[in-house]
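> please find the sequence and the predicted model below.
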Amino acid sequence: MAVASLSCPELLAPAGDWDCLRAAIENGADAVYFGLDRFNARMRAHNFTEADLPKVVATLHQRGLKAYVTLNTLIFPQELPAAEQYLRSIISAGVDAAIVQDVGLCRLIRHLSPTFPIHASTQMTISSAAGVAFAHDLGCQLVVLARENSLAEIQKIRQQTTVLNKALPLEVFVHGALCVAYSGACLTSEALGGRSANRGECAQACRMSYDLIADGQTIDLGDRQYLLSPQDLMGIELLPELIAAGVCSLKIEGRLKAPEYVASVTRRYREAIDRAWLGQSTELPPSDRYELEMAFSRGLSSGWLQGIDNQALVQGRYAKKRGVDLGSVLAVDRRGIQVEPLVPIQAGDGLLIETERGDRGGRVYQVEPIAGQRLRLCFSRDFDLRAVQVGDRLWKTSDPALEKELRQSFSAEQPRWKQPVDLTVQGAIDQPLVVIAGDRQGRQVSVQSEQVLQAATQHPLDRDRLAAQLGRLGNTAFELGSLENQLPDGLILPISELNRLRRQWVSALEALRSQPNHWPLSATAKLADLLPKRSATQPRTPELTVLVRDLPQLEAAIATQAVRLYCEFEDPRRYREAVQVFRQAQRLEQTIWLAPPRIYKPGETWILEQVRRAEPDGFLVRNYDHLAAFQGDRCVGDFSLNVANPLTAAHWVEQAGLEWLTASYDLNAQQLLDLLAQTPTNWLEVTIHQHMPLFHMEHCVFCAFLSDGHDFRDCGRPCEQQEVRLRDRVGVEHILKADAGCRNTLYNGTAQTGAEFVPALQSQGLFRFRIDCLQESPAQVTQLCDRYWQLLRGQCSGEQLWRELKLMRQLGVTRGTLTTVIR
């Protein structure tokens, strides 16, 4: 039986083009999310245009589905006018919601329209009750939780937000590709290639191969080389638990996937959700699992939904689609390979063979029975079998028959997926017959006959006769649900008139369902109303901030010209000692600020308590829980708050009370200057030297590849015993660190500097400059601070500093992501 206090969650499917949209509609989705040609996190998808919006919305609404537009990227300062115009078009088009990452964009939406729904994107990195409460106060109507939340954590978040009276509907990803990094916290593509994931241009560096280096030695991991590539998510068997946890929307990943993928995954989840809601089993039959693996699979797992299992999440052996396990090669002869297949195989199917020389792929030309279950698979003459050996693993990668069936589900002209309509029939003798038709989304139309009801001499209108005529809905998107006959006995109406009434109510209901939502949209509200006031300020003496990661670095930094020291230690229990060391040696006006871990999840209160008990001068706020935990204390915002435009900056300073903010690392030099031109300069700090934090992950590489454990309880803590680097394909060794929550950050092995842009930034009034240390020795910390201080005082040029630091052993500085042509 269904749980009375809960509602059946919607099934939300992706669409990258019109075929995907139709595939979602015809296979049972309740809603579709899609992007336009700007400001969406899947810019490589075909996407739709502003001109498409009215048709897309009408198509979805007519079929009873909701339309959600993705605006889930950061917005740069010069883009705000275009974003405002985009929002006006989207709101006017009557979509059902926008999925948003940027805090400033949320403020702009709410300024333009008081009621237009905002869904907080998973790019907002919300993993706790405080994050949901933040979204609530920002004016959001729904939160897409981080993929890293478990079922138990989802339940806690719902309970805690209910107590706070700030509960929002929760949406959870249930199927598709998993990002190894927290969404909104991955800077890899930006750092390595200038293609920001926060701008929809992810280069998928997580799917590349890496060598694991521990204490300077390359670890032999055998065939495991894809250390950051998770298996794909499949939560279909956990649907009862997700429903019980109060999840209101179940999301399928895949705006870059083919329409056959959308069709396959949508129909299987539609069936499973309906079973789960009726209290039936959602255990996956082998045929359904086969179909989901054929749709797209790097291996299927429950992700983080059942908690952390680092061994199961990343198997490390491949990073591309594999399909279905077919078995292994039993023999190789001149005509082909012999196999006892684990699943059916026929001519035309796609096959991949894992050989020592790499993957070999092709289509099966012919299948020959040999004996028992053994088959010979033959290929075309140009297929090279010389590299294939007995024992090589086989994968079925393509099933043309299944693909044809899936295409047929959405390519027919007539609707395939039908939704029930409930009819009520009323009338009296010498009065018109009235038909009231209502769908399950609450829309209702009423039509009446042109002829009046008369006394029947034979075949009076009963329920069966009414259902036979009014329920003939073969070419429509409807099917007859319930029919309530309120007519007195013994009345009749011509069949032709009943047929006309059926056509009339179908047409009226279609027209009503096609209507866009009518959201209020202010004609007078302007972007300029929200921009912070930037008054002329007197030039200020430059200030240098240094972030350190251990006590020796801290002791070295205290003796420099830095006025602020940020501490980010792996073990927060060391913070009390750090503050004591600082107090004993600090210079006048020098202050110390502590940085808790970047991610907070339910049950980690002890970490924040350790940080607070150290009694620093202030805190480096990196997420929503820090904001709540340190309310009333001196707080400044870190780069993880993604401050990319003045609207976002204004929220964090004016509404959240932060003293200043570290600008987003997604901004290049010109965009930083644009931000400074529109923001009070005392609000901002810019990092000009750092090892860019690439991936910030729940996945623990230490646990997965340096232990047999599954999580912190049985891994043996190799993170405390070994220094680890991951070497990429071009030979750069990136530095891996763990934090107090056992989350990993992979830092760029090459530091970057924005030294050459410091004069331009100072000309715009910027006076706070930050350098982040990672593994530098105390002597290197001293040298960095001294040289950057000389740069800030005009005693050396940026080019001089860059050329000098490039020669420093073990540092290897590049110009980094700030590089751009300044207008």
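Here it is on my side, so go on. Since the structure is predicted, the reported quantities are computational estimates derived from the model, not experimental observations. Residues are numbered from 1 along each chain as shown.
> from here on, just use CA atoms for contacts and neighbour counts.
Will do.
> just the strands in the stretch 551-700 of the chain please.
Applying DSSP state E, counting those that start in this stretch to the stretch 551-700 of the chain gives strands spanning 564-567, 591-594, 618-621, 635-637, 661-662, 684-690, 693-697.
> what residues does the fifth one touch?
Residues outside strand 661-662 that contact it (CA atoms under 8 Å, 6 or more residues apart in numbering) are 636-639, 643, 649, 652-653, 683-687.
> could I get the strands of the stretch 551-700 of the chain as CSV with distance to residue 477?
Shown next, in CSV, are the strands of the stretch 551-700 of the chain (distance: least, CA to CA, whole Å):
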stretch, distance to residue 477
strand 564-567, 61
strand 591-594, 59
strand 618-621, 51
strand 635-637, 52
strand 661-662, 53
strand 684-690, 55
strand 693-697, 44
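> what about residue 238, which SS state?
helix (DSSP: H, G, I helix; E, B strand; the rest coil).
> comparison target, given below:
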Amino acid sequence: MPGAAARVRMSARPALRAASPAFRLSQTSVRRSAPLVRAVEGQRNPKQKPQLLAPAGGWPQLKAAVASGADAVYFGLTELNARARASNFAPSEIHDVVAYLHERGVKGFVTINVLVFDDELPLLEKRIRLLAEAGVDAVIVQDLGALALIRKVAPHLPVHSSTQMSITSGEGAEFARERGVKRVVVGRELSVQDIQSVHEGTSAEVEAFVHGALCVSYSGQCFSSEAWGGRSANRGQCAQACRMPYGLLVNGELRVMGDEKYLLSPQDLAALDMVPQLIEAGVSCFKIEGRLKGPEYVALTTRLYREAIDAAFAADDDDDDDEQKPFATSQQDWDDLHQVFARGQDATHRGLTPGFLEGSKHQRLVRGRAPRHRGVFVGEVTAVTKRGVRVWLSGGGSGAMPSVAPGDGVVFDAGQPEQDEDGGSVFEVIDHGTHDGEDREVELRFGKGWIDLQNLHEGMLVWRTRDAKLERRIRASYDGVDKRAGVVCEVRAGTVGEPLTITLRDQDGRKGVGISDVLLQHAESRPLDEAAVQRAIGELGGTPLCIERSDVRIASGLFLPAKGIKVARRSAVDALLAARREHTRASDMPDGKVLSALKTRIAEEGLPRRDHGDDDVRSASSKTMPKLTVLCRTRQQAEAAVACDVDEIILDFLEVHGLREATEAVQAAGKRAVVATPRILKPSEERLWAFYLRLEADALLVRSAGMLYRLRLLGGAGATVSDGPAKGCKVPPLHGDFSLNAANTLAAHDLLETGGLERLCLTHDLNAKQQVELAKELGVRAELLEVIVHTHLPIFHTEHCVFARFLSDGDSYVDCGHPCESAQVHLRSHDGQDHRVMADMGCRNTVFNAAAQSGACYVSELAASGFGRFRIELVDESADRAREVVQGYQSLLRGDITDEQLMRRLDLIPDANDAVQGVGLGSLEVRAERDRSELSKTNAKWAKMDE
């Protein structure tokens, strides 16, 4: 059986294998399907220099980014953004921020990159107006409802889709573009080749992360914080569960892992050496992650990527033979980057990798030894003296001899990063000599009471967490440095009795004109000349402008006091700066409250009945309970659900093997068969739609924007495919899953109406009360909503493969040996719970929460609010346990048992290892979201950052 599964695994990997020709999808053949090519053909711009986008968690970081060469800066307000723990900017500051940036020729992007709840939409409308009036250059959004509101409130305000929108294909990018998105930020899991495919498959601009932290889960698809802390990552309150230690259970046995504890904590991303390839791939904007980091980090990363982009673009322009010229980052630059921030290092892993840009390399991505920034490895403890610690400096083969100087910070690493570690500022360094011309031994001494020497011992690793000299050098590069935009200065003085005119023009064609406050006169002794004018104008010191070129035209025999010239200069500067500040300010926003009008229209218009849609949705007056749908991941579970007389079954098999037979078996039993599609659709998987259509299921559960766009491009539900690999197949009704992240009425309306869905499951970020309120907002159309009343929350959905990394020596599907086909894996968290890990047909891993979550106590309220369907999701339950779960809910809905009785039954159902993990309310629990003021603000000291 494992062999059969292997033959049909649908992987995005180069060595794609399949059981039939229908599955042989080469990278070339699936890159761009014909209809999509036609949709974007002819819209390509000639190659332009990519923009460099730097992060700013506050004013110090923003000024550092500008001084270091950023083309644009992204930042958030104190609400509605994905970095709640950053200092951020108050709404009252936004005009000053935008003015500061625009005067210096830098763009400002504001993040609204969270899911927005219905009760927050009025605030969002106010903020959209504020941002448009202030002249921000773009807003970065995740939420489809927020996107719809922006397009109505400020139609000319550019919108960029956040990486939280989980866009990983050209079709996903087109889904966003047709909703008004100008630029898409692609998932960090894409390779350079994938990014190029996205670029070729959309007319939207493509932005990619090039440096900073890597989330292990696909952005927008992580529910670990929601499951365990009630503080969702989709709401800007990530609890960083991926940075926690986990044990590895293989087939029920706890595996001895040595120092590998942080199994889900990737090293950080660094793509400096890949800048030329990314430019060639069509990336329009290079994005640096780090709004939680300090100004030193921002300054260094921005400067280095500025230099890399400039060098690579210049080399590309000068390349006559059309060959790529090599580009390399110096060892000193790499050392500096590792020092300011790198994560997950050990003596040989320095904490920065290309991530997924070179494809899947699981052995490299996650080291597993430590989850946080260490700095630079300098050596090992050789002895503990009465006054200090002797350290053998080696640097672990980094290529440069490390050093430690007074004022530097160090930490002593015993391989237990989850515990408190000793470290501090070095007071004195005593050199004990060089050995073999390479390594040397030093003694580090500290201030009295700073270090407990009794906790230290021989063999401990030593890290330099702070380099005082580097810190001073970086600060000097931006502190007091003000970026000045180059302008052309035109001076005209032609006729006696008229004023002298100064015109300043910037690179974008904006101009400022100033005239002298006195009129030109006949010169009696010293006539006005070009040198005198330039002396009076000066270099525009004290302003964010500098003169790059002058064009001075003065008629002979004229005179004007220098004071008059300076008046004209000041007026021209003020006028140009005003033009630079105001050029993006909105002036065409509609009057009145747009949101109220939108919601009124949604409430009034209703959705038309569809002939090909569900025939089992309840009427508005129905008093019966919603029907049950059961999601099954094995054939045995599906057979158990059929035996329980469930009328609709979702087939969410991890492999395509057996899916057709299971679909036919469910339909033969007189039940509706719905087939689940992947949550992530990468470029090499874009033709999976044909396989799913050929199954002839009663409906498809759509989980990604890319798949939804493709199926709509084919004509949507009811359409017959006219050509291609699914010629003659009909597009069945489309159901949207939680992964589409509908969190408010506007988003739900968009997906149901514009998106062509006939049923929609809301995001897990909504608790039961919020789902009830949203259903009420939709009125009769709430019958098209489905709520998951039982599940093991999918806490992580990752491109990184736990099986390949820790059960093989392989880097990808090509060489891992496919341990996922024989090994049953759980991750044991610090509280002793075991979370099941499963690999899907694309080799992506899903980690399911150990404890089930149940909405049993909410079913009456949910039913009364109009929900049309209740869903039960099974994970790895046996047929008997699946039957027990389904029959329990059937008894509850009939009124045979109470919700308390059902919860007691569910609480005793064991997992696949016969261990009882329990049940709770999970994300459905009605509880207050943590206030942002309760979240610890980040320290602006780059050397101490742990995020």
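Thanks, I have the structure now. Owing to the predicted nature of the structure, the values given are computational and were not obtained by experimental measurement.
> let's have the strands of the stretch 551-700 of structure 1 in JSON lines, adding distance to residue 149 of structure 1 and mean neighbour count.
As requested, the strands of the stretch 551-700 of structure 1 are exported to JSON lines (distance: least, CA to CA, whole Å; neighbours: other CA atoms under 10 Å):
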{"stretch": "strand 564-567", "distance to residue 149 of structure 1": "27", "mean neighbour count": "23"}
{"stretch": "strand 591-594", "distance to residue 149 of structure 1": "26", "mean neighbour count": "23"}
{"stretch": "strand 618-621", "distance to residue 149 of structure 1": "21", "mean neighbour count": "25"}
{"stretch": "strand 635-637", "distance to residue 149 of structure 1": "24", "mean neighbour count": "25"}
{"stretch": "strand 661-662", "distance to residue 149 of structure 1": "27", "mean neighbour count": "25"}
{"stretch": "strand 684-690", "distance to residue 149 of structure 1": "30", "mean neighbour count": "22"}
{"stretch": "strand 693-697", "distance to residue 149 of structure 1": "12", "mean neighbour count": "23"}
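> I'd like to know which of the ones you listed lies nearest to residue 677 of structure 1.
Nearest of the strands of the stretch 551-700 of structure 1 to residue 677 of structure 1, taken as CA to CA: strand 684-690 at 11.4 Å.
> tell me which of the strands of the stretch 551-700 of structure 1 sits nearest to residue 276 of structure 1.
Closest approach to residue 276 of structure 1 among these (CA to CA): strand 693-697, 31.6 Å.
> in structure 2, point out the residues matching the helix or strand that that closest one is followed by.
Downstream of strand 693-697 of structure 1, the first helix or strand assigned by DSSP states H and E is helix 701-706. Mapped onto structure 2 using TM-score structural alignment, helix 701-706 of structure 1 covers residues 802-807.
> how about stretch 304-318 of structure 1?
Under TM-score structural alignment, the match for stretch 304-318 of structure 1 is residues 356-370.
> name the residues that touch that stretch?
With CA under 8 Å, 6+ apart, stretch 356-370 of structure 2 has contacts from 188-192, 259-267, 343-346, 349, 353, 355, 415, 417, 800-801, 804-805, 809-812.
> go on, stretch 204-217 of structure 1?
Stretch 204-217 of structure 1 is contacted from outside by 179-180, 188-189, 218-219, 225-229, 319-320, 722-729, using CA under 8 Å, 6+ apart.
> what's the answer for stretch 295-311 of structure 2, then?
So stretch 295-311 of structure 2 is in contact with 50, 52, 54-56, 60-62, 64-65, 67-70, 211, 272, 275-276, 288, 290, 327, 333, 337, 340-341, 471, 474-475, 477-478, 940, 942, going by CA under 8 Å, 6+ apart.
> filter those down to the buried ones.
Among the contacts of stretch 295-311 of structure 2, those classed as buried by 16 or more other CA atoms under 10 Å are 50, 52, 54-56, 60-62, 64-65, 67-70, 211, 272, 275-276, 288, 290, 337, 340-341, 471, 474-475, 477-478, 940, 942.
> what's the helix or strand containing residue 712 of structure 2 packed up against?
Secondary structure from DSSP H and E places residue 712 of structure 2 in helix 705-713. Other elements packing on helix 705-713 of structure 2 under the criterion 3 or more CA pairs under 8 Å, 6 or more residues apart in numbering; DSSP states H and E are helix 170-177, helix 688-694.
> what residues sit buried inside it?
Neighbour counts over helix 705-713 of structure 2 (16+ other CA under 10 Å) mark 705-712 as buried.
> save the residues you listed as a markdown table, and put in distance to residue 584 of structure 2 too.
What follows is the buried residues of helix 705-713 of structure 2, written out as a markdown table (distance: CA to CA, whole Å):
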| residue | distance to residue 584 of structure 2 |
| --- | --- |
| 705 | 30 |
| 706 | 32 |
| 707 | 35 |
| 708 | 34 |
| 709 | 31 |
| 710 | 35 |
| 711 | 37 |
| 712 | 35 |
